[in-house]
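[1] Next come a sequence and a model predicted from it.
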Amino acid sequence: MSDLKAPTAASFFLYGRGSLSSSLFQWLSFHRFVHTEQILELDENIRPESLNEWLAIWRSQQAKSLQAPDGSIVFWIAAIMGVIAMSGLLAVGLGSPINLWLPLFLFAFLPLLMSLVTSTQLWRAETAPVTRKFGLLLKLLKLERHRDVLTESPRLMWPWLNWQLQRAACVFMVFALLTFFLVATFQELNFVWSSTFIQSSASMAQILSVIATPWSWMLPAPTPELVEAARFDTLGLAGEGTSYQSSQLWPFVIASMLFYGLMPRVALLILFRRQLKKRLTDSVEQSGTIEVFLNRQLQQVSQKALDVEESDAGIEHLAARVSESTSSLLGWRLSAGDAESRGLARNLGLDDWQVEAEWLASDAAVMPNPVRMMVGFWQTPTGELEDCLQQIKARNPQTELVLMEAPAAFTGSGTVGMAGEREQAQLLSWRYFAEKVTLPLVIEEAL
């Protein structure tokens, strides 16, 4: 089954409908479905032939069990907090100058420090349950009822929750900036500075120049004259002109908030999103959950469709003697001894694919008698064999698939109930494969 590969699953979960959050919670829901050994409910007429078809059926039946949460309430809370924080800061300065250090600390230096601390999560392999650190966020997102699912995948939930926090932090900063511009439109804002330890205006000008280094190429740092004019004691003794100069510090304040408050958050947002996408891709492609899901569904379908019972009554004379005189025999990757003893017209699957493709397209592939493809019972049904059988069947409508060297329980010398679980599972695989290629399945009876 060459089309049932992990990249197909990755494309289904990662590049299908919805956002990255939707993909994550769809995968968590799928992982939970497989982990609890659930089975899809299929109509009798439905026979999925590819992994995408199986996954589409699962999504239609089960994907709503765990949906991506609506984070709007978190973003609204962040927006309101940003408005309140900036309004409170500016309200202090209504009718009086605002200490320059307050907006720098609250909206530039403190967010920068928090961003640096959060960035350590990018390199730490977090395995602790997310409920310990993100309990409040999980409550706001209404995910507490899915606590058992979330704790199973900390490697995925840590970057996702950190990503959501950075999104909320960006909303906080954006609305704080919008509030600043709104207030500044209707009110003149004067920024001053004062310090017990920094007494020289020249030293303060140097400090502000260092702070302004990231954007100095497009916006110059405050000049020494402006810094001198914005000193609190100087402003108290100065006239209206100095007050006007101190109001010119607002570009520096905004630039500080953008470069130290907002941009690190945006960078972390991008990095956590990339980390989440990489981990989710690795989880889909390397976990083996897809194979477990597919094998369980295939086994269940075979069990229902073929209704294998404890006796050989359900085999409907699958055991048969293969006569060389009444049929044309082909083989699939049989040993040289088996091929010679059975007088095969051709032993396929061993030559170069181009050579075999030419033979299948030639007149030699049109057999005078009904064709029987001989395969070993313990071989694995593959997509390559399926393609070969489809080409043979197209030119020889009377084609059968014959299982060689089957256990005695499946031949005339025993009963199905005598077969072990492994033997019955192998027979189910071949019966499902035969149904897929729409060929009769025959078990060779020992001569």
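    Good, I have the coordinates.
[2] For the rest of this, base every contact and every neighbour count on C-alpha atoms.
    Will do.
[3] Quick check: closest non-adjacent residue to Ala212.
    Sequence neighbours aside, Ala221 is the residue nearest to Ala212 in space, at 5.6 Å (criterion: Cα to Cα, 6 or more residues apart in numbering).
[4] which ones are touching that neighbour?
    Going by Cα atoms under 8 Å, 6 or more residues apart in numbering, Ala221 touches Leu208, Ser209, Ala212, Thr213, Phe252.
[5] Wait, a helix at the first one?
    Right, Leu208. Yes - secondary structure of Leu208 (DSSP: H, G, I helix; E, B strand; the rest coil): part of a helix.
[6] Check the gap between the residue nearest to Ala212 and Met367 for me.
    Ala221 sits 89 Å away from Met367 when distances are taken as Cα to Cα, to the nearest Å.
[7] Also Leu94?
    Separation of Leu94 from Met367 (Cα to Cα): 98 Å.
[8] and what of Gln300?
    Counting by Cα to Cα, the separation of Gln300 from Met367 is 36 Å.
[9] Please compare the first structure with the one that follows:
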Amino acid sequence: MTDHPLRLLLDFDACAQRDKGQAPAFLHRRDRKFALTCEQQGVEPTAKRWLAHINHLSGPGAGTPASADTLRFWRRINSGFMVAGSVFGLLTMLGLLFYDGGQRINITVILAFVAFQLLLALLTTVQSLAGWQPWRALLRRLRNNPESGVALKLQPVLMARAAHLGGLCFALTGLATLLVMVVLQDLAFGWSTTLETDASRYHSLIAAVATPWAWLWPAAAPDLALVEATRFFRAGAGEGSMNPARWGQWWPFIAMLWSTWALLPRVVLALLAGILIRHKARQLLASHPGMRALMYRMETPALDTGNEHSDASDLPETETQLQLQPLPESRILLCWAGAGEPELPDTLSAGKTLIASAGGRMSLARDRQTLEQVAAELEQQPWRSVLLVTRSWEPPTGELEDFLANAKELWPKGAQIALVPLAIRLDHEPDAHQVQQWLRFAKRIGPEFVSVSLLPAHRALPDIDGGVMA
């Protein structure tokens, strides 16, 4: 049931509820990264893959799926209806077939009871389609935890399936009881009614009811002679002319009547209820507010604007106390998202033992391999610094922040990374506002791990207070 639309909807709804407590920027970076990963792998970013991604991020031991409690509750409801239906089916058939040797088992009563069962089955399906919830008060008392809005919308179809499963067990045990009673007892069937009805009219009714199986089992479709021979009257009048051997010839009709008009409709409607649950779950998932927000986050690039406020009327924050640092000694150089193409300055590339690309067109698996390769190089070198070349005019992205977070986990303790933003023209320095966005980015990541440096050939830049940034 892992791929069942109902489980998928409940898990997605629970995850969307948890995400309401997260920062919008974090959600944007997380879901945008997931969309880019799916694009690189050539797969569609569906809700099922997104949930698998979230569970992977949570790691082992994160707990049972959010849908488990709701599904467990409905399994108990279904089991309760099935047990009750089995017991009542047994007792009902025993009552219908009660025979003490002094009276006949009235076929008319069995016909009316089967018609009543068919009517109940149809009303149950209509109730689910109309959204009527006559069981709401009972379900509210049975549940310890309040249902979510999505689960409440599913209650009519879920309850209809439980009722149909109960009716199916009722019909199955009733049929089994009938067959056992035919073997163990000498049952005497007949028909009678207070109304003035002749045998031909009654036979017409029996023939119409037996139409679905008359061609398959002719013995289960009583003829006019059997109808005329098994009519009994009140107070036993006229019974002396009846042939007792014919009283038991009705049981094939009763078995097929029960199977066709009581058991088969329950089977069909129970299957239909399962289809309705899947259809309803898909509809609710497609129209879920969290799904629309997720699609927006996956389709929109995550950029760092420098504005930590949620008010759109605020201007971006430009002040920071972090200063440029001298270019550190390092034998490792990383180029982020195509920075330094087509050729790196000699100042950066000279004397490097490892020059690699990351981000941009590189896959996440390739970035992971690059980080592991850098970690191995850092273990063998006296310097624990890594240079990361970026394009100064491009704002820092969430992908870069995730890359640096992974680097901090994989690299040896004490390792540092120096961001080196390059200008469009290598013989010019980046603009001051471009440098400031990288300083703010480094401050947010952590100055103890990330710093910002410029090429030695660049002229000193004025800082925000009018001084000089070395």
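    Happy to help now that I have it. Quick caveat: nothing in here was measured; it's all calculated off a predicted structure.
[10] rewinding a little: comparing Leu94 and Met367 of structure 1, which shows the higher neighbour count?
    Set side by side, Leu94 of structure 1 and Met367 show more neighbours around Met367, with 17 against 14, by other Cα atoms under 10 Å.
[11] In JSON lines, list the contacts of Ala221 of structure 1 along with distance to Met404 of structure 1 and neighbour count.
    Listed next are the contacts of Ala221 of structure 1 as JSON lines, based on distance: Cα to Cα, whole Å; neighbours: other Cα atoms under 10 Å:
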{"residue": "Leu208", "distance to Met404 of structure 1": "85", "neighbour count": "17"}
{"residue": "Ser209", "distance to Met404 of structure 1": "85", "neighbour count": "17"}
{"residue": "Ala212", "distance to Met404 of structure 1": "81", "neighbour count": "20"}
{"residue": "Thr213", "distance to Met404 of structure 1": "79", "neighbour count": "12"}
{"residue": "Phe252", "distance to Met404 of structure 1": "83", "neighbour count": "20"}
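[12] which two from those end up farthest apart in space?
    Thr213 and Phe252 (11.1 Å; Cα to Cα).
[13] Quick one: the strands in the stretch 301-450 of structure 2, in order.
    Taking DSSP state E, counting those that start in this stretch, the strands of the stretch 301-450 of structure 2 run over residues 332-336, 354-358, 385-391, 416-422, 450-452.
[14] Minimum distance to His288 of structure 2: which of those has it?
    For His288 of structure 2, the closest of these is strand 354-358, at 36.0 Å, according to Cα to Cα.
[15] Okay, buried residues for that closest one please.
    For strand 354-358 of structure 2, a neighbour-count test (16 or more other Cα atoms under 10 Å) marks Ile355, Ser357, Ala358 as buried.
[16] Stretch 250-268 of structure 2 now?
    Within stretch 250-268 of structure 2, the residues scored as buried using 16+ other Cα under 10 Å are 250-267.
[17] Can you show me the strands along the stretch 51-200 of structure 2?
    With strands called from DSSP E, counting those that start in this stretch, the stretch 51-200 of structure 2 shows them at 105-106, 189-190.
[18] What lies in contact with stretch 256-276 of structure 2?
    114-115, 117-118, 121, 125, 157-158, 160-161, 164-165, 167-168, 171-172, 175, 209-210, 212-213, 220.
[19] All the helices of the stretch 101-250 of structure 1, residue numbers only.
    Along the stretch 101-250 of structure 1, the stretches classed as helices by DSSP state H, counting those that start in this stretch are 101-104, 110-119, 135-140, 147-151, 154-186, 201-211, 224-229, 232-237, 240-246, 250-256.
[20] Make JSON lines out of those helices and add distance to Leu89 of structure 1.
    JSON lines is the format used below for the helices of the stretch 101-250 of structure 1 (distance: least, Cα to Cα, whole Å):
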{"stretch": "helix 101-104", "distance to Leu89 of structure 1": "7"}
{"stretch": "helix 110-119", "distance to Leu89 of structure 1": "15"}
{"stretch": "helix 135-140", "distance to Leu89 of structure 1": "26"}
{"stretch": "helix 147-151", "distance to Leu89 of structure 1": "39"}
{"stretch": "helix 154-186", "distance to Leu89 of structure 1": "10"}
{"stretch": "helix 201-211", "distance to Leu89 of structure 1": "21"}
{"stretch": "helix 224-229", "distance to Leu89 of structure 1": "21"}
{"stretch": "helix 232-237", "distance to Leu89 of structure 1": "18"}
{"stretch": "helix 240-246", "distance to Leu89 of structure 1": "17"}
{"stretch": "helix 250-256", "distance to Leu89 of structure 1": "13"}
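[21] I'd like to know which of those helices lies nearest to Glu421 of structure 1.
    helix 147-151 (32.1 Å).
[22] Which positions within that closest one qualify as buried?
    Neighbour-count burial for helix 147-151 of structure 1 flags Val149, Leu150, Thr151 (criterion: 16+ other Cα under 10 Å).
[23] tell me the contacts of the closest residue in space to Asn369 of structure 1 that isn't next to it in sequence?
    Distances taken as Cα to Cα, 6+ apart place Ser327 nearest to Asn369 of structure 1, at 5.0 Å, with adjacent residues excluded. With contacts defined as Cα under 8 Å, 6+ apart, Ser327 of structure 1 is in contact with Asn369, Pro370, Val371, Arg372.
[24] Can you tell me which of those residues lies closest to Ala361 of structure 1?
    Distance to Ala361 of structure 1 across the contacts of Ser327 of structure 1 (Cα to Cα) is lowest for Val371, with 15.8 Å.
[25] still on that earlier bit, tell me the buried residues within the contacts of stretch 256-276 of structure 2.
    Buried members of these, counted by 16+ other Cα under 10 Å: 114, 117-118, 121, 125, 157-158, 160-161, 164-165, 167-168, 171-172, 175, 209-210, 213, 220.
[26] if I pick Ile87 of structure 1, what's in contact with it?
    For the record, residue 87 of structure 1 is Ser, not Ile. Contacts of Ser87 of structure 1 by Cα under 8 Å, 6+ apart are Thr179, Phe180.
[27] Counterpart of it over in structure 2?
    Superposed on structure 2 with TM-score structural alignment, Ser87 of structure 1 falls opposite Leu94.
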